[in-house]
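J.: below is the structure, and that's it, no one-letter string:
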């Protein structure tokens, strides 16, 4: 058992009547909003309520309803449309809330460390009974069972979110979700998991209809729930869901989570036979549960200032519950009227399996905000409560809850038909510990945002911008940290670098307004990163100074280089970098270029950005060789220092950048000039004597060729280097180069460096004389597939030539000027290109917290099967998702359309109709063969009425192994063949599968015609 029995509520999410999220829920509670909808005659007729029922005196045309439970983002959770239509809407809503709760806690589902448990329950699956779904799916028992049964509520969340802790469906009627919280708390304290989701859900179908009341015994006669009031006449049932995320308090504080409240103790029991009947409550056993919870919490009941009661507003239930609470409290205190009593059922009705967690979330928010919301419709206390004799009073208006000598405390009560009672004692969150900063805070933060689609990315960026604008600079660093470590990494990405919340909001809105690239059609692995190491010219003054102050890894890299260069030169490289001064002399300049590249590479690797290949330009190839293990750092420093000293003995020369092809550049050469580098198809560098270079520059200027002198003192890679080749070779021989551990592209040959070249002293000596074939080197990288070029050095000199080459997904420049922000900005560019850094390492030593931020927007669409008219027989199982054609339609080349009764996607009001065309406008090109047409028809029958084209992938459309067996059965029955499942797995696209089927007939015996299939 855990030493500290306290458990923290670190995240929460809910969808309840009148509120799509917890923020709106709290606003409604504060304002005393009753979220009960009264339906007019037209709405009731549309819902199938005939006039005879509607006009009955005992019919109440009201219910607490959700906005639209038919809507679901099937694509987000990897479901085909057909599967989504078959799923119990309660499972779908619970899954959405689980995702939202994890995001609210600041944890990316599936990326958290340690096991995460799931505890939850749902109400009766009335969708299966009343939608007409059951007869359509009854031919597939396993599919119907897993889509519909309560047993799979919690395990579905664990599967879809990648959670590996205990996964239990809990069922205790109205107390279900509070019992789930109790079980989750116990599991955390027992060490069975490190985090837990707990809650419940209820979705009633038909949804927007009323009910027949029972004269006020259980159900309200007028559509209002009046807990504790003299006019109380019953409750009314509604739909909703809620989930809390729990962690051990010590862990939450150590990991800098936002703690919304603390669970001090909880208890669960059952009435047993101590009651008049199965559905009757027991005062004694309810009181026992309260006492046990208070004992587990180890708190004085006199310090509990608020109890969120079960409070159904029934004539029998309320007096029994208050009597039980009073009996429990009277064991400890005789005080009266000190504890406020409330019930959220007056706002949102009775949410069945979600009722307990809905009350718990209300109590958590009351503790967090220091206010007690009103219980509605309370005018005069029910005399049977004998309230004046109890410790309780009803909170009938919004009350401030000021801080006292001790922490605020509340309790939540839940009672289930059948006698399972649950009680939870809560306490306000302790003051958060101040995270210690072990290094100076960076001058800027990086906000990394991602989403599944371009429109979702723009929406999320705007929502985060609004949050930052509302909360100011206090939230900025924590928001950046939460986005980095606490959110899933999707394909569509944006970033913003800012010093203030206002800057961040402006940058995020600007990013959101840009035209975003389309989301990738299929999942792709992160791109390879190629380090480009520059090597010419001196770094700009100031480059490295900011990094030296703010980045310990960079500083350590500079210090290591400085230590090794110290014995070979008089200049202290630390002083140069720290002061932002420019080096003087060739040896110091080359040492500074090398040091900057080496220290930056160390910094990038510490952030999890590891090179798949290295390309070094001129001196940069020595840095690349050092990073690849060809030269140990000490040996590299010796060779680079020798190279610099030797260059200083050569007469001064010059280098000229010429924007012409290599062939045209050579046509201009004379007087000892040499092509020293070919950086791009129309970008070369010429080197040679000062006068000759000056004459060439003048001549090109007269011809309107904008040549540019480079800021160097010598003619590198020219014949002027010839006298120092032999002594440089002798210096390399002293250090014994090794074969590279990371692939290197040689800028001498433009090809992948061979081990024989890497270990050759002659190669490294002649390297100074031979032209830099940088353009050829970039072309060689095409073999990497998807890759990003990152300049690991100052100035961005290599970025321009690199962008002229086809192939890289992105080219990210090195730092210049204010280097610390520019490196952070470069990390944002890498993130946008699909590279996933080690965000924990990036934030190491920085004071950060996980905080609630806007979550990923769901693109909900209608996933629903409506009940057929009473006089029409149910359609067969295939009808709701498209049917097979009688035979391949060779003439038209198209699959048979779905039947008119198909449950087609309908756009939710949460997204613009054409905002996410990439999400469902798949490759719907017409099939090219009759076989492809049949495959598409079969897929649509199994997956649902979604656009499918020849190149679409079965798994990317939401298919999985269970559905694959159905595809195989249909195809084998249609074509009268025996296609193994392995063949379907190896051919995941329509065109590949169709080709396999055609091969069966091409190399086997083809039947005269595909089997005909009866349609309805």
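T.: Everything's here; your move. Note that the coordinates shown come from a computational prediction; the quantities given were computed from them, not determined experimentally.
J.: C-alpha only now, for contacts and for neighbours.
T.: Noted.
J.: could I get the full set of strands for the stretch 201-350 of the chain?
T.: Taking DSSP state E, counting those that start in this stretch as the test, the strands found in the stretch 201-350 of the chain are 211-212, 240-248, 261-270, 306-308, 339-342.
J.: next, the buried residues of the fourth one.
T.: In this case it means strand 306-308. Within strand 306-308, the residues that count as buried by 16 or more other Cα atoms under 10 Å are 306, 307, 308.
J.: same question for stretch 751-765.
T.: Neighbour counts using 16+ other Cα under 10 Å place 751, 752, 753, 757, 758, 759, 760, 761, 762, 763, 764, 765 of stretch 751-765 among the buried residues.
J.: separation between the residue lying closest to the second one once chain neighbours are set aside and residue 781?
T.: Nearest residue to residue 752, sequence neighbours excluded (Cα to Cα, 6 or more residues apart in numbering): residue 745, at 4.3 Å. Distance, residue 745 to residue 781, using Cα to Cα, to the nearest Å: 8 Å.
J.: any idea how far residue 4 lies from residue 11?
T.: For residue 4, the distance to residue 11 equals 20 Å [Cα to Cα].
J.: neighbour count: the two, which is higher?
T.: Taking residue 4 and residue 11 together and counting by other Cα atoms under 10 Å, residue 11 has the greater number of neighbours (26 against 11).
J.: take the one below as the second:
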């Protein structure tokens, strides 16, 4: 039974295939787990200077906690195609959610642009304090377009939908807002979407940011907040909660689909439930025992598990005396009646480590539990020196582990529950099970080809550094899976580089010049060149032949048509010709299987027969026989040559030809102009005669157009390149050429590249964003009054590198338009042929910019004109035209 068939009945299970997280001092999943595993706390203290700068009084009831992510004013606007102005208006929580969603999809190994199914997104964010403290005090004017811009940039409604727009997600997208339970509610709803086939993959998450970033708080006796800046979930000394920045996303997929597609499955969702306390609670903000009991029981029922099967609960655990007491009561009501065992289920809350991250809290707790299941380890519950009274009875099913423990489960798969309860009564509980151990997937490719791409040379360089670090500790299978993930699961950008890597050797950069840019217009396909024997490397057949299945299959078929030995002449040389044609035709088939179609083929000497077969003109049998005779005739003299020439001529006269599928050329002599010329026996007889008269013609160089890539149907660049024992380097030059092809922008069919292998998508270092300041402070700009709505950030983005060559303005009109565009877009320098949309512009900003231009030049330009013209040069022409005839310019001209 196959691995996939073993789990065929798990059709209601949901796989968690990717994780991403951001917390104070934490920007990777591995760093998060390290922090939790070490029992660390991310809470930091404000310095005296920070307290002074924020005009906070250092009273005895002031708590100097600083649970912020930091540097939230910085954002890679150009990467997500925002203008600096637009990004500066945007709620930083939306930006953080967008980044973590991007990182989660990368960790899953999927590029939405190339994924065939529907990817959706459910997520929630916290209140927008950036709008309150930064944007609203800076407003200088009003206008319908600007108001709409503000709404899109600031309102919760647009957090998930803007991310979907920028990521290219076409499945169901909703903003889920249920306060503290928002992100786990998003997970529950996403599971329903997947199980009803409304989507094929779902991104779920949440984000919370406190603004201003450096601030403490004043505690109140019997209030919600901790009296000492520490959160002690389920400890008798707990005095309150502690709010913190945070964001996280997970990617979900139907379990069976994830198995089939080779996804990394971190854990499995067996079931979940969502409800509301309704009027059962004492007040709107108070939790209710009965509501929590019901949601946990229903989740266990949906998962088909008993309370006694569960050995860990990641609780909501806010550290408030009332909230913890109610949650413990609910848990005991669910577990105690169904078991006589005590202290079999560990209890924890990630909030003791990282604080309460509001709408992101559920996803942060889920991620912690997923990793714990994956690593089969229970991380320590910190700040639990004196466990809650309810846990000290000796009969409780639950216990707190103050130290790291191995998560033993001898008789069954590990199961865990995750709770998240929202202010307002929306409760969510999810049942997780550890993922099955997926069987190893060995790779036949001993040399791995890693492809990297980025929007900037700086980001590409940073990718190189992070990949190099990854390679140091990766296993052989991980290397193959990493190469596969980069090839098939990442979005492609202009700046590209390639590594050839084999265990035990230094990675070889395909192009030593970092930042090589792919061609944006692939007008020319590569040219395939089939060399003569003098330029062909003959290698002894070995296991290297089977390393590429498509090549191996073709080579075996070709050799079935090898001519019988005649006993005359140099049989070794004839065998070499036969072998060369088989190798060259098979290499052509290999490139074709990888999706690389040539603009044409060229052949030199015996290589022309291989090229003619590859193009469909000659059969393999005819090509081999003619090539054999051709080689023997050139290597003999006198009567023996005459016999080979006669055999050649007789075969030419009865050979079968078909119209060519690909253009064919010879780099020397007269070029046949039609199929009739190519199929004529006269051409082929003359080809042999010319070669007999001038063997030097076989050394003619390749005819190719300038800048056209030439792929040689050969295994090595030169005949003196040695094979390194095991034959792994036989393919080095082929892979090197494939990397060159990819860097030049030709699409490669990576699925057939891995024919016969089962590869997995794995999490790799995330894309390194190249961030700049995108932030509004009223004091940031002296030009606020000149703008119709908001001041622009002090910093601006440099002109995107992927744009065409910069052309400076030449006329006064062009210079003034460039100045206006740079002001509104926050990009410099702007060339007169730069496209407005590629600079990060949009239709809403266009309305304000167009009004500014009309007022400045005293013209009447319809907005449709602005949107149609799209460049400064064309817009300047419209303005000059208006001035010439004083007629309002409408669209369509």
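T.: Here it is on my side, so go on. Given the structure is predicted, the values throughout are model-derived calculations rather than measurements.
J.: out of the buried residues of strand 306-308 of structure 1, the closest to residue 493 of structure 1 would be?
T.: For residue 493 of structure 1, the closest of these turns out to be residue 308, at 42.4 Å, with distances computed as Cα to Cα.
J.: so who does the counterpart of that closest one in structure 2 touch?
T.: Under the alignment defined by TM-score structural alignment, residue 308 of structure 1 corresponds to residue 314 in structure 2. Taking Cα atoms under 8 Å, 6 or more residues apart in numbering as the criterion, residue 314 of structure 2 is in contact with 347, 348, 349, 350, 365, 366, 369, 416, 417, 418, 419.
J.: what lines up with the last one in structure 1?
T.: Here residue 419 of structure 2 is matched to residue 413 in structure 1, going by TM-score structural alignment.
J.: next one: the second one
T.: Structural correspondence for residue 348 of structure 2 with respect to structure 1 (TM-score structural alignment): residue 342.
J.: what's around that match, how many residues?
T.: The local packing count at residue 342 of structure 1 equals 29, with neighbours defined by other Cα under 10 Å.
J.: equivalent analysis for residue 6 of structure 2, please.
T.: The burial count assigned to residue 6 of structure 2 is 9, neighbours taken as other Cα under 10 Å.
J.: how close does it sit to residue 438 of structure 2?
T.: In this structure, residue 6 of structure 2 lies at 12 Å from residue 438 of structure 2, with Cα to Cα as the measure.
J.: now residue 802 of structure 2
T.: 41 Å.
J.: could you do residue 866 of structure 2 as well?
T.: Distance, residue 866 of structure 2 to residue 438 of structure 2, by Cα to Cα: 56 Å.
J.: who's more crowded, these two?
T.: A side-by-side neighbour count of residue 866 of structure 2 and residue 438, using other Cα under 10 Å, places residue 866 first with 24 against 14.
J.: now do the contacts for that one.
T.: By Cα under 8 Å, 6+ apart, the contact set of residue 866 of structure 2 is 846, 850, 875.
J.: how about residue 577 of structure 2?
T.: Counting by Cα under 8 Å, 6+ apart, residue 577 of structure 2 touches 533, 606, 624, 627, 628, 631.
J.: number of nearby residues for the residue mapped onto the second one from structure 1?
T.: Looking back up the chat, that one is residue 606 of structure 2. Structural correspondence for residue 606 of structure 2 with respect to structure 1 (TM-score structural alignment): residue 619. By other Cα under 10 Å, the residues close to residue 619 of structure 1 number 22.
J.: geometric centre of structure 2: which residue is closest?
T.: Against the mean C-alpha coordinate of structure 2, by Cα atoms, centre = their mean, the closest residue is residue 106 at 2.8 Å.
J.: what's the nearest residue to it if we skip its chain neighbours?
T.: Distance criterion Cα to Cα, 6+ apart; nearest residue to residue 106 of structure 2, sequence neighbours excluded, is residue 490 at 6.4 Å.
J.: roughly how far does the aligned partner of that neighbour in structure 1 sit from residue 479 of structure 1?
T.: Counting by TM-score structural alignment, residue 490 of structure 2 corresponds to residue 487 in structure 1. Separation of residue 487 of structure 1 from residue 479 of structure 1 (Cα to Cα): 11 Å.
J.: what of residue 279 of structure 1?
T.: As judged by Cα to Cα, residue 279 of structure 1 and residue 479 of structure 1 stand 49 Å apart.
J.: out of the two, which sits in the busier spot?
T.: Neighbours around residue 279 of structure 1 and residue 479, counted as other Cα under 10 Å, are more numerous at residue 479. The numbers are 27 against 11.
J.: state the three-state secondary structure for the more buried one.
T.: When classified by DSSP: H, G, I helix; E, B strand; the rest coil, residue 479 of structure 1 comes out as helix.
J.: apart from its neighbours in sequence, what residue is nearest the match of residue 308 of structure 1?
T.: For residue 314 of structure 2, ignoring the flanking residues on the chain, the nearest one in space by Cα to Cα, 6+ apart is residue 418 at 4.7 Å.
J.: before we move on, what about residue 817 of structure 2?
T.: With Cα to Cα, 6+ apart, the residue lying closest to residue 817 of structure 2 is residue 872, at 6.4 Å.
J.: from what I see, the one you found and residue 814 are in contact.
T.: Yes - distance between residue 872 of structure 2 and residue 814: 6.3 Å, which falls inside the contact criterion (Cα atoms under 8 Å).
J.: any residues in contact with both of those two?
T.: Between them, residue 872 of structure 2 and residue 814 share these contacting residues under Cα under 8 Å, 6+ apart: residue 832.
J.: between these two, which one's more packed in?
T.: Neighbours per residue (other Cα under 10 Å) separate residue 872 of structure 2 from residue 814, with residue 872 holding more: 25 against 21.
J.: and that one, what pairs with it in structure 1?
T.: Using TM-score structural alignment, residue 872 of structure 2 lines up with residue 990 in structure 1.
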